[in-house]
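Student: with the input below, show me the fold.
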Amino acid sequence: MSQDDRRTTDGPASDHAADPTAEHAWDENWDEFQALSENMMRVAAKSQQLVNAFVMRQQQGGGAQPTVDPYNIGGAFLDLTARMMANPAVLVENQMQLWQDYMRLLQTSALRFLGEDAEPVISPERGDRRFRSDAWTENQLFDFIKQSYLLAARCIQKSVAEVDGLDREDRRKVDFYTKQFVEALSPSNFLLTNPDVLHTTLSEKGENLVRGLEHMLADLERGGGELNIQMTDADAFEVGRNIAVSPGKVVYENAFFQLIQYAPSTEQVHDRPLLIFPPWINKFYILDLTEKKSFVRWAVAQGHTVFMVSWVNPDGSFADTTMADYMRHGHLEALRVVEAITGVRGINVIGYCVAGTLLSAALAYLDAKGEADRVNSATFLTTQVDFADAGDLSVFVDEEQLEILQEKMEAKGYLDSKAMATTFNMLRSSDLIWSFVVNNYMLGKEPFPFDLLYWNSDSTNLPKAMHLFYLDKMYQKNLLAEPGGITLDGVAIDLRTVKTPAYVQAGKEDHISPANSVYKITQLFSGPVRFMLAGSGHIAGVVNPPEANKYQYWTNTRKPPQTLDKWFEKAEEHPGSWWPDWQHWIARKAGPKVPARTPGDHPDFPAIEDAPGRYVKVKGDG
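Tutor: Sure, this is the predicted structure:
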């Protein structure tokens, strides 16, 4: 039946024919309905493509069965269930509290539907960006949905947390994966319960969903059949063009790293140079992200001769590379080259995250060799050496998971970058997974150009032998914290022998290297340690230039007590960046001023290429 046929039928259609305004409204509504219907058909077609792609991938896999429980959580939850049933009183009490809260919510919601004011029964935690849209509060229905979810989430997590008798490992697992489950069920993640997505779908007649499925297909294609969510506009950035642009030269390279010497910006510099070891889990340019965010540029401006290690992105030839190899051919070799270029014995060094962990072992190694004076001072950024309280990452490390991980790495000889990136993203799934599912797939928006997320997506592969050693000896067995617990290059490592003056930074909200875990370094080293707690997390807690005037930091001049809580009781809070505090500390250890050094001037170490060099541009498998 055509539109004209419908308009000539009896009843309301005849009235439309007599009223041009009504007829125009009918045409407009019918066009919108047709557009929405057509877009829903396109959504169905795109969805079929996704299903076909999944089936194809399963067939190409040769019928291999996936691991039933890849994260080894089944046993932990079975134990949780058994202990819940053995003492149901706690569960019943939480259920009664939830029922009472729901009754209060029904009452306050009824008042709101009647136009009355009513205080919320529960509100999102500060910083919860899932419900920042005004519609979650101003619309009574969505406010009810939001509060219902928050009450249920609180009840579930509280019920799990109050179960007694779980061992420490199982406790971490059930707490972590319960949080993952609760975050996945957030109403913000579903079309029909997210007011912003509903509004966009109706206003765009479903075009957003079509675009979203196109984004998902592109992400699946880029991930080789696995969902590789694009977090930012990758075309907006280029290493060496608008990120990692501090001027300098690559003055040395071997199979493990390139060494960058940055050009001075002052006529005179401190005699003792500064050598930075970034983590090889990520690219070094987090410390040289943009001109305004660059720690490198800032340190150069303070009069330091700055050297940066740019690690290789390893391939299968690195399969048997060990932690000792990274120390010998990485840390110690870079130290040797900087000594040769500057003619200085006693370098100031910085180690970030895992590179700081190895730096601590290298200091103990040098002490055992009678060469402790080669390092004048050591700065540790978000570095763990005692992994007893290593946080949520330890959830992924047990015997069964290490065996599965080893099997995954056998074929290639390394853990591909996307696997590690996924693990890190799970630690903050609300911000780093679900927010992009909503933005990219449901709202159909293009990822926003964001330099930090570009760096976060530019991750690296990890050699099999080194990675298994790190997870087993340190995360699982915590042997680095034990005197002689690990051996590197024939030397038993004892961190108690480290007397090198140290500056230790931790992030108050760090989800990768928890602050209380980082703090333990103060109880292991024998030398003077200045501990500083920075506001924010693993990245923003480090990359916080003074010009930004963001966050804060805490210091305590007393000898570090046994625990972070005790340290914090007497700590003094300071606004803004901690970088000037570090500069005040390092300046007294950097020596007198000498004429600035030009990269590539040393005859034995001429410039190979401009910074940032080739190694940093090699992409991982992710």
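
Student: from now on I want contacts and neighbour counts done on CA atoms only, so please keep to that.
Tutor: OK.

Student: list the buried residues in stretch 408-423.
Tutor: M409, G413, Y414, L415, D416, S417, K418, A419, M420, A421, T422 (16 or more other C-alpha atoms under 10 Å).

Student: closest to P612 out of those?
Tutor: Relative to P612, the closest of the buried residues of stretch 408-423 is S417; by C-alpha to C-alpha it sits at 20.5 Å.

Student: what sits against the closest one?
Tutor: Counting by C-alpha atoms under 8 Å, 6 or more residues apart in numbering, S417 makes contact with S459, T460, N461, L462, G620, D621, G622.

Student: I'd like the structure of this one too, to check against the first:
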Amino acid sequence: MTTSEDQMPEVTEEHIERLKENMEKVETLSKRLVEVMASKKPHTSALDGPNQELFARAATVYFAEAWQNPAKLLEQQIEYWGKSVLNFAEAQQALTIGEVDDEHDMPADKRFSNPMWDTNPYFRLIRQQYQTNAQAITQAVASVDDLDAKDKRRLSYFSQQIIDMMAPTNFLATNPDALQKAVETEGQSLINGLENLVSDLEANDGELVVKLADENAFEVGGNLATTPGDVIYRNRMMELIQYKPATETVHETPIVLFPPWINKFYILDLKAQNSLIKWITEQGYTLFVVSWVNPNPSYAETGMEDYIQDGFLAAIEVAKQICKVKQVNAIGYCIAGTTLSLTLALMKQRGDKSIKSATLFTALTDFSEQGEFTPFLQNDFIDGIEEEVTKEGVLRSWIMGRTMSFLRSRDLVYGPAIRSYMMGEVPPAFDLLFWNGDGANLPAKMAVDYLRGLCQRNEFASDGIELLGHKLTLADVDVPLMAITCETDHIAAWKDCYRGVQKMGSRSKTFVVSESGHIAGIVNPPSKKKYGHYTNPDLKSDADTWLKEADFHEGSWWPIWEAWLKKRSGKQVPARETGDSTHPSLAPAPGTYVVANPNI
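Tutor: Modelled structure (predicted):
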């Protein structure tokens, strides 16, 4: 038994007066809020939620099943009523006797870590009833049987979004942390929070995009992306950076690394301690990295062909010219790994042997299973995206960023919003979150090509995808390759990556599963001795069997990859300076494209 002692700070008349003074400051901020919302740039409403037909179908099925089996519905309702009445009765008892019965276990949830959720009858009732409601909704969705598997998955996802959105921690009147801080600071935390809210809205043309990191703490090229190098080539699609050597000799075969163009390349060069780019140069390799353009509406007709022709093929050719070699080793990360696979298939059909080996980081090539993106890859959302990009010329970066964030909404949406807008806190100085918020637009044609042809129709892994006059299939990918995937990756699930690699035509294939997720599993330097990895040379079995029979290794996968790459990188030659007479330095790394504002 615990007593519900008053845990709020003592409130004096002086506190109340200062609180009133602070509240008057809200008027000025409210005017700014109205102004920014009035000037908000509209976007396609279909991007804000699923077509209502989904809920209509679910409701029809639910009530049809209830009609056929009313006992099932009654059982669920009676259980819900019983728990609700018990919650209320316990709260009444606690208020009467001044004590809270803490013998009833409630599900662990870090959102409710404040002791008042357990000891204060008011907050305890709110928490209990919220969790009772959440359980009832989850059970109701789970009981809908006669529904298409994709619709069932979408219904489950969006119902969970509603549950998370309605959490009492998201509202000032039912958040003890925010209320306590408001009283302690005499309302200043709320003033600061409203200032943060208005500033975020103003920074995004009225769209609410929660700032995750303190932007004033970082500068690309200042304390991020600082590995020395030069931009030695530039076209409308990319800047090609050649990094300065860190050893006296280097392997003859250079590396060309293609990062995703949804985010910026410097995730691989955040700081010296975890920079893959710096580490590669220290192992004795000549490294080229593509920095993609952040497209504006003039790129509306830019498609996957342009990324291949003016990105992948152009970068490979320039690296060959500068290093005076016939082949390079290529790396593709995420969507760039998907596109590198398309490029390999194209080069196979053209008889072009410029790539000696390929490394894929978290790259999907078989989209027969859409994983956690299933809710967003159905026609209602894709139709909405197509309508949006037709009007705008690009898929604006905040739309893609918002979609990614809502896959982890508690950590990337609601938690940061509470700290910023209700608690009035400055976002943390966290480089990874800064990078996460530094997104890029996607050209209209490219976005639709990718979503329709690859994600929805899965053409590359099935009958083939038409690109640049060729029909490309996974079987065309036949160079030696290593695929690095991540065990808890929610963007490119490792089992889905595995299925694509199995279908590739390469006779030499190495598959690795790193612990952790899409970013931490890749940006995993050996010095941290943090996440381990799994290997298994047998790629004939299904994914579950592969993992069950795999060997686990402590620490980063970087060293085993480098050992694999070394065998395919030729003899040692004198270290190369950046560029040559026909490819002079155009700018120091990290270049100009990575910091350019496409809206200017």
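
Student: got a TM-score for the pair?
Tutor: The TM-score (TM-score structural alignment, normalised by the length of the second structure) is 0.90; 584 aligned residues with a C-alpha RMSD of 2.7 Å.

Student: what's the closest of the buried residues of stretch 408-423 of the first structure to A17 of the first structure?
Tutor: Once C-alpha to C-alpha is applied, the member of those that ends up nearest A17 of the first structure is T422, at 59.2 Å.

Student: the closest one pairs with which position in the second structure?
Tutor: Using TM-score structural alignment as the criterion, T422 of the first structure maps onto R402 of the second structure.

Student: quick check: next helix or strand after the host helix or strand of its match?
Tutor: Taking DSSP states H and E as the definition, R402 of the second structure sits inside helix 397-406. As assigned by DSSP H and E, the chain's next helix or strand after helix 397-406 of the second structure is helix 409.

Student: I figured S341 of the second structure was touching V477, is that so?
Tutor: Yes - the criterion here is C-alpha atoms under 8 Å, and S341 of the second structure meets it with V477 at 6.6 Å.

Student: look up how far S156 of the second structure lies from the equivalent of A161 of the first structure over in the second structure.
Tutor: Aligned by TM-score structural alignment, A161 of the first structure pairs with A142 of the second structure. Remark: distance between A142 of the second structure and S156 of the second structure (C-alpha to C-alpha, to the nearest Å) = 8 Å.

Student: who's more crowded, the two?
Tutor: More neighbours surround S156 than the other of A142 of the second structure and S156, with 17 against 13 (other C-alpha atoms under 10 Å).

Student: host element of the alignment partner in the first structure of that one?
Tutor: Alignment note (TM-score structural alignment): S156 of the second structure maps to D175 of the first structure. Element membership of D175 of the first structure, judged by DSSP H and E, is helix 168-184.

Student: and the helix or strand just after that helix, how far out from the chain's middle?
Tutor: Using DSSP H and E, the helix or strand that follows helix 168-184 of the first structure in sequence is helix 195-203. How far helix 195-203 of the first structure lies from its chain's middle: 30 Å, per C-alpha atoms, centre = their mean, to the nearest Å.

Student: distance from helix 195-203 of the first structure to the second structure after superposition?
Tutor: Compared with the second structure after fitting, helix 195-203 of the first structure deviates on average by 1.2 Å (mean C-alpha distance after the TM-score superposition for the first structure).

Student: onto which residues of the second structure does that helix map?
Tutor: Against the second structure, helix 195-203 of the first structure falls on residues 176-184 (TM-score structural alignment).

Student: can you list the residues that contact that stretch?
Tutor: For stretch 176-184 of the second structure, with C-alpha under 8 Å, 6+ apart as the criterion, the contacting residues are 8-9, 11, 15, 19, 114, 116-117, 123, 172-173, 187-190, 422-423.

Student: so who does V479 of the second structure touch?
Tutor: Counting by C-alpha under 8 Å, 6+ apart, V479 of the second structure has contacts L344, I355, K356, S357, A358, S506, R507, S508.

Student: JSON lines for these, including distance to V448 of the second structure and neighbour count?
Tutor: Listed next are the contacts of V479 of the second structure as JSON lines, based on distance: C-alpha to C-alpha, whole Å; neighbours: other C-alpha atoms under 10 Å:
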{"residue": "L344", "distance to V448 of the second structure": "22", "neighbour count": "26"}
{"residue": "I355", "distance to V448 of the second structure": "28", "neighbour count": "21"}
{"residue": "K356", "distance to V448 of the second structure": "31", "neighbour count": "17"}
{"residue": "S357", "distance to V448 of the second structure": "30", "neighbour count": "22"}
{"residue": "A358", "distance to V448 of the second structure": "26", "neighbour count": "26"}
{"residue": "S506", "distance to V448 of the second structure": "29", "neighbour count": "17"}
{"residue": "R507", "distance to V448 of the second structure": "33", "neighbour count": "11"}
{"residue": "S508", "distance to V448 of the second structure": "33", "neighbour count": "12"}
